[in-house]
Structures are given as structure tokens and as C-alpha cells.
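>>> sequence and predicted structure below; questions after.
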Amino acid sequence: MDLNYSLADDAFRADIRAWLEANLPDELRDKVLNHKRLNRDDFANWHKLLGKRGWSAPAWPAEYGGPNWDATQRHIWDEECARVGAPTVLPFGVSMVAPVLMKYGSEAQKRHYLPRILDGTDWWCQGYSEPGAGSDLASLRTRAERVGDHYVVNGQKTWTTLGQHADMMFCLVRTDSGAKKQEGISFLLIDMKTPGITVRPIITLDEDHEVNEVFFEDVKVPVENLVGDENRGWTYAKYLLGHERTGIARVGQSKRELVFLKRLSLTRKKNGKPLLHDPLFAAKVASLEIELMALEVTVQRVVANEAGGRGPGPEASMLKIKGTEVQQGLTELMVEAVGPLAAPFDVPFLEGERAHSIAGDDDAAPLAAYYFNYRKTSIYGGSNEIQKNIIAQMILGL
């Protein structure tokens, strides 16, 4: 297994870096690098800008309009985007439902939905979690009953990220209540403008509207919006989650945030010296950096396996666990570095309505909200506890 980059890889990185430096809008770069909030237009405009270059779906093959990059090139792309401060391309359409459609969808579904995902026409959201069915997703209770040429859907989804903007939802529903819980689930594509759908905001601790509750009351979904076979949705859901968990590692983002943490701790004083020169704090930073280096090597091993034709397996769970732990550790040390200066809460500054924080410290002002928001990373995509169970079963045979 060769974990080194080739000369062609280095040339590819140089091209990517030059394009990003020339084309990433300064306003977007500033928001990402300084932990400010992105709005719908930020995501949509960046998607369209990438689309003009043919890069809005880096993992897609050429037959569906993608750049046909190999696993190493996609990894380089992710690294360079994170380094320069480019927004994340929202994964729900491009990286989550699209691979499912490519593998399991009908030809009609591929022809209709994939071009609309590629050019950003449709904004997608995920209908998985429910009250009482989060990590134990197979316990979901949202029902879909076949009535003629439609399914009639009733139930509730929760923690639906950015669902307030969505045009479409890919949704797990129960179509056979008598089967074993994993065997009675189907995968539906639901138009969010369908009568009977209600989206209610969940305002999080940082006063952000990122997640929602979604209610279904006699919602009619055409049978042709069923992906694959009825009652085989669990197979498609697991395939999707494997792709999601691999991406959650976010090594490039963590490397960028480590640079920010070091710069931040050099500007803070303890006993008249930079905080980063304090042995105890420096040891915490060094420990986290070592974990990040080990994670990066593990990601490179997975990338090398994918380049050899292997898809993500239980390694995806490893990346999810350690990647999210590193992300949370970085936010913890940032808040520790600034101390009480992280406490003032300035929503207009976070949302770009004011150029500088009223507290007078623009670096510190977003960090409490950043810290609290990143508590979610060890939960979404299947909680880290569940990932440990997967590793124990699939690798250790327990």
C-alpha cells in the first residue's frame, strides 16, 4: 500500500489550489475561516460556482456529469477546500442520496434527479431520525401505506438539517409492520411541497435555526418515488451511511482549525508568555495534533483501498469516531485558550450583520457557539457508541 503522493497528484493539487485561490469569494472565505454562519445563498452560490467548473460533485463518475476523479484526487480536493476556507458542498444531495440513486435507483429516477442535484436545482434533506429512533434507526415508526399508485405517509422526523430550505427529502418509512424491524423499511423520495408536510424549526442553544421537526399527515407520494424494492430500504440506508461516515472524518478541516488554534494560543498570555508556550497547554495541543496525524494516515489508507476498488467498510466507523473526537477536542481547546472572552454571545456578528464583535475580540466571539454546535458531531451519522458496536461486531467478531 503506497501512501505517498505521485508527481501527477502533486500537479493536480497545484491546479486545484490555484483555482480555489482565484475563484473563492473573499466574503465566503472570511465566514468559514472566522467561524461565522453561512446562509442558504452562501451554499447555493458556491455550488453553482463549482458547477460552472464541473466540480460540484467531486465523487461522481463522468457518465453522470462528474469530474471522474479517483479516490486520491477527491481526498486532495477535500484537503485544499478546507485549507483555503471554502464552504462545504452540502452532502445530502451530492454525497448521500445521489450514490444511492446511482446504485439502486431506476433509470427514470437517475435521469430526473441526478442532473437537478448536480446543478443545484433541488435542495435535499435527510428523513432518518425520529423521536425514539435516532441511533436505533431501525425502530422508526413513520408509516407508508400503499394505496393504488401512491404511498400515504404518516409520522414524524426530527433533527432534519436545513429542512426549511429543502425541495426534496430522502426518507426511510415503515412499509411492513409485521416484519423484523430492519426488513420492513423502504426508501422514498418525497417532494417537500406535498400537502400534509409541516416543517417546524428547532432553535438550538446558539440561537441558530439549523435543524427542524418534519410532520407527515396523509402525505401522498407516487409509487415511482420508491427507490429499489419495497422493504429493502435498510440495505440502501446502510450504503448511504457508509459514504456519510467516511466524509465525517474531515481531516482537512481539522488541520485548518489546528492552525487557527495555534495562532489563537500564541496571541493569549499566561504568566506574561504566550499560552502555547505553557507546558500543560502545549502538551494538550501536541496530543491532539498527534491524534490528527494518525487519523490522516488512516484516511490515506482508506483512500488507497478505495483506489484499489474496495468500498468503505467498518473503517468508516473508525474514521467517524476519531474524526469527530478530534473536531470536538479542537473546539474545547479553543474555548480554553480564550477563557471568559468566549462567553459574550453576539448573534448579529455571527450572521455577518456587524463587522466586529461588540465584545471587542473577533476571534473569541464565535467560539462558544462553535463549541456547542460541535457537540453534535459524535451523535449524527450514527452515534460514536453505535460505531464502536459496529467495529466490535465486524472486526473483532464480538
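Cool, got the structure.
>>> only C-alpha atoms for contact and neighbour calcs from this point on.
Fine.
>>> whichever strand in the chain runs longest: which residues count as buried?
The longest strand of the chain (DSSP state E) is strand 209-222. Buried residues in strand 209-222, counting neighbours by 16 or more other Cα atoms under 10 Å, are found at 210-216, 218-222.
>>> where exactly do the strands run in the stretch 251-398 of the chain?
Secondary structure of the stretch 251-398 of the chain (DSSP state E, counting those that start in this stretch): strands located at 269-270, 273-274.
>>> can you redo the ones you listed as JSON lines with mean neighbour count?
Listed next are those as JSON lines, based on neighbours: other Cα atoms under 10 Å:
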{"stretch": "strand 269-270", "mean neighbour count": "14"}
{"stretch": "strand 273-274", "mean neighbour count": "13"}
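>>> could those be laid out in JSON lines, adding distance to G134?
Supplementary listing: the strands of the stretch 251-398 of the chain in JSON lines, determined by distance: least, Cα to Cα, whole Å:
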{"stretch": "strand 269-270", "distance to G134": "43"}
{"stretch": "strand 273-274", "distance to G134": "43"}
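>>> hey, where'd the helices end up in the stretch 51-200 of the chain?
Taking DSSP state H, counting those that start in this stretch as the criterion, the stretch 51-200 of the chain contains helices spanning 71-84, 91, 98-104, 107-118.
>>> next, the one to line up against it:
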Amino acid sequence: MSTATDDAAFREEVRTWLAENLTGKWAHLKGVGGTGSGEDAYDERLAWNRHLAEHGWTCLGWPVEHGGRGLSLAQQAIFYEEYARADAPETVNHLGEKLLGPTLIEFGTDEQKARFLPKILSVEEQWCQGYSEPGAGSDLAAVSTKGVLDTGAGSGAEWVVDGQKVWTSWAQESDWIFVIARTEPGSSRHHGLSFLLMPLDQEGIEIRPIEQITGGREFNEVWFTGARTDESMILGEPGDGWKVAMALLGFERGVSVLGQQVGFERELNDLIELARSNGSLDDPVVRDRLAQHSAEFEVMRVNAIRSLTEATPGADNVAKLVWANWHRRLGELAMEVCGSGALVTNGEMYDLTRWQNLYLFSRADTLYGGSDEVQRNIISERVLGLPREARG
């Protein structure tokens, strides 16, 4: 366990390294790739992410035996805080490093760990997530994508997958996808699901970008038509998919949330500075709303830390409800601070400002990653013990 002295020294190490490295060819990447701007300078941010890996700044919480640094929760939080405060660019390896990697460490075979972990650590291979479907967005148990084990394949037994996934972030830039598929015919809900690892570069997979209201195209539809992966490319046993998927979602709401919080804080502070510079802070209504947002942010930060340090039932769901609605309202407040000029774009092209982009992208905050309605159902049914919602 790290001490306060260790943590202080580590914070200084992180600050110093970032100050020395976010210069020269990397300096222009400061602040790039934030909310709704995930496509900006993608290749350059990928190179930066690999630069981080070369210097030991990826997979900080992974056990040392798997290539990580085995840092304490406190030190991981320190890194994310300092990274955000340095205005460092958004990394591109989130799904592999923070979601699939820890899941592989917990459920993977030795062969799977040896095959995939080193290339996640070095940012050589990119991953995307095949969970949501047109008829199963926040309701993961309703997936209909099917997987069948073909034991007659010439090169050995293979899983054959047919179906469609949607809202697949960065599929167009990824090498592999982890897929929840229904592998037991006749099964329903969370039974009969399996967690499969599939290469994307094959004829049986088609990736179609979805253009968002911001003009970005980082989300995708992914179609599987007889797509194949080796029989060994399954995490856990057949039918264990729900258990593995839920474990992965637990990692999704882990320590990296603190970095997200600092990113939110930076947006809030920058908005306050904008209000001060353009005079809107003199409006008592705007000033009151900014003060309220600041107070709510401090509560949100404390709750995020609590959810990491205490086994509180429903804490993750409460956190998602809180930050999604706070951030969405921040986008609305940004439009008010910017004034009526924010209603139009500059020039003839659809060229959004940072604040217009925040407003439009944050409209989806209460939908992706589990909609507000689903979060409230989970809290009411599983935490508070209220009667289950009627399902048709």
C-alpha cells in the first residue's frame, strides 16, 4: 500500500514527465480529442498513446506479472487527475486497456493472455465492443446475435457468428472486437450467452459508420454474416457470457472515471472563464447556475471516489445517472453563456465550436452506457427491492 509520501512523489513524477513530453511535436495535441471530438488527430493521438506505452504509462493498474505497474488505486487516480490537468490528449486505447485487458486477466486462459495482453499494453492492437444491438441497447440480456460452433471447419473448430451490433465505438479503427452472442439455441435473457473475441479483418464482417449530430463518425454498425473466430477465442465457458460481460462493465466504471471527472472540471472552469470574459457572469441567473454546477461537481467527485473505495450496492448506477445529467446540463449552460451567436455555425461548413460540440454530443449522455431509465430500474429493483417492472 502506498503512503502519502509515495503518492506525493508519484504525483510530482507524473507532472514532470507530462510537462517534459507535451512539448515539441506533441505540444499541438493538448486538449485534442475531448467530448464529441474523438476523431480529431486520431493517428497522432495513437502515436502519442504508443509513446505513453514506451515510457510505462499504460495499464497502470494491471498486475506487474502481466506487464502493468501494479499501482495502487490512489496512484492510478493521481495519474488520471494530472493527465487531465496537463490538458493531455484523449488516448485511443480505452477499450483494450481498461475494459478487455482486466477482463482477460480475470477470465482468460494463459494462451489468451500471452496472445493479447502484450499488444494491448503496447497499443499495437485496438479493440472495440460488440454489446448493443438495434433491439438490445441498454438491455444487454436481449441480444439476438447468434454464435454456432462449427466443428467441421477445415482448420479446426470455429465459432460462426451472424447478427448486428450498433453504436460500436471505433470499430473502423480497431483490429479486434469482443462480442456477446447467443450460443445456446432456445435460450433467453442472460442465459445461453458467450463472450467471443473476433478479428475484424475478414469477409464476414462489414463496418458501417454512423454520422452523429456533431458530424463525427466514431460510432458504427457492425454486421456479422458467417463471421468466424477460432474455438479458443472465448472468455470463460460457453454460456458464461453474462458473467464475463458484467465483470467487464464493472471495470468500465473503475478508476478511469476519476480522469473523466477532471475532464469535466476542466470544461466547467473553462466555461466560467468564458462567462467572465464575455460578461455573462454579470447576469445573476447565469452566475447562480454556474455556482450550482460547481457545487454539484464537488458532490459528484466525492461520490465517484466513494464508488471506488466502498462496496455500495447501486453506486455505479447512481454515478452514471448523476454525471450524465450534470454533463448534459453543462452543455445547455454553455449555450446560454455563449449567447444567441451559438445558435449558428461559423462559415459555410458545419464547423462547430467547442461549446456547440459539447452541447450536441452531451444530449446522448443520458442514453449511452445505460440509459437513465435502465439505471433507475436497476436501482429500484436490485437495490431498493421494489417490484419489477412489467415486461411484455
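Nice, thanks for sending it over. Just so we're clear, the structure is a prediction, and the values are computed from it rather than from any experiment.
>>> so which of the strands of the stretch 251-398 of the first structure comes closest to A82 of the first structure?
With Cα to Cα as the criterion, A82 of the first structure lies closest to strand 273-274 of the strands of the stretch 251-398 of the first structure, at 26.8 Å.
>>> which residues touch that closest one?
265-268 (Cα atoms under 8 Å, 6 or more residues apart in numbering).
>>> do stretch 205-223 of the second structure as well
With Cα under 8 Å, 6+ apart, stretch 205-223 of the second structure has contacts from 36-39, 162-172, 204, 224-225, 227, 350, 352, 357, 360-361.
>>> which residues are in contact with G137 of the second structure?
Residues in contact with G137 of the second structure, defined by Cα under 8 Å, 6+ apart, are 131, 370.
>>> circling back to that earlier point, and the next helix or strand after the longest strand of the first structure, what other elements does it pack with?
On the C-terminal side of strand 209-222 of the first structure, the closest following helix or strand by DSSP states H and E is helix 233-248. Helices and strands in packing contact with helix 233-248 of the first structure are listed as helix 98-104, strand 185-191, helix 315-338; criterion 3 or more Cα pairs under 8 Å, 6 or more residues apart in numbering; DSSP states H and E.
>>> which residue numbers in the second structure does the second one align to?
Here strand 185-191 of the first structure aligns to the second structure at residues 193-199, judged by TM-score structural alignment.
>>> do the first one as well
Aligned by TM-score structural alignment, helix 98-104 of the first structure corresponds to residues 101-107 of the second structure.
>>> so what touches that stretch?
The set of residues that contact stretch 101-107 of the second structure without belonging to it, under Cα under 8 Å, 6+ apart, is 62, 66, 112-113, 117, 120, 235-236, 244, 247-248, 251.
>>> 7 Å instead, please
Contacting residues not belonging to stretch 101-107 of the second structure are listed as 113, 117, 235-236, 247-248 [Cα atoms under 7 Å, 6 or more residues apart in numbering].
>>> what's the mean distance for it versus the first structure?
On superposition with the first structure, the mean distance recorded for stretch 101-107 of the second structure (mean Cα distance after the TM-score superposition for the first structure) is 0.8 Å.
>>> contacting residues around the aligned residue in the second structure for R245 of the first structure?
Applying TM-score structural alignment, one finds that R245 of the first structure aligns to R253 in the second structure. Residues in contact with R253 of the second structure, defined by Cα under 7 Å, 6+ apart, are D316.
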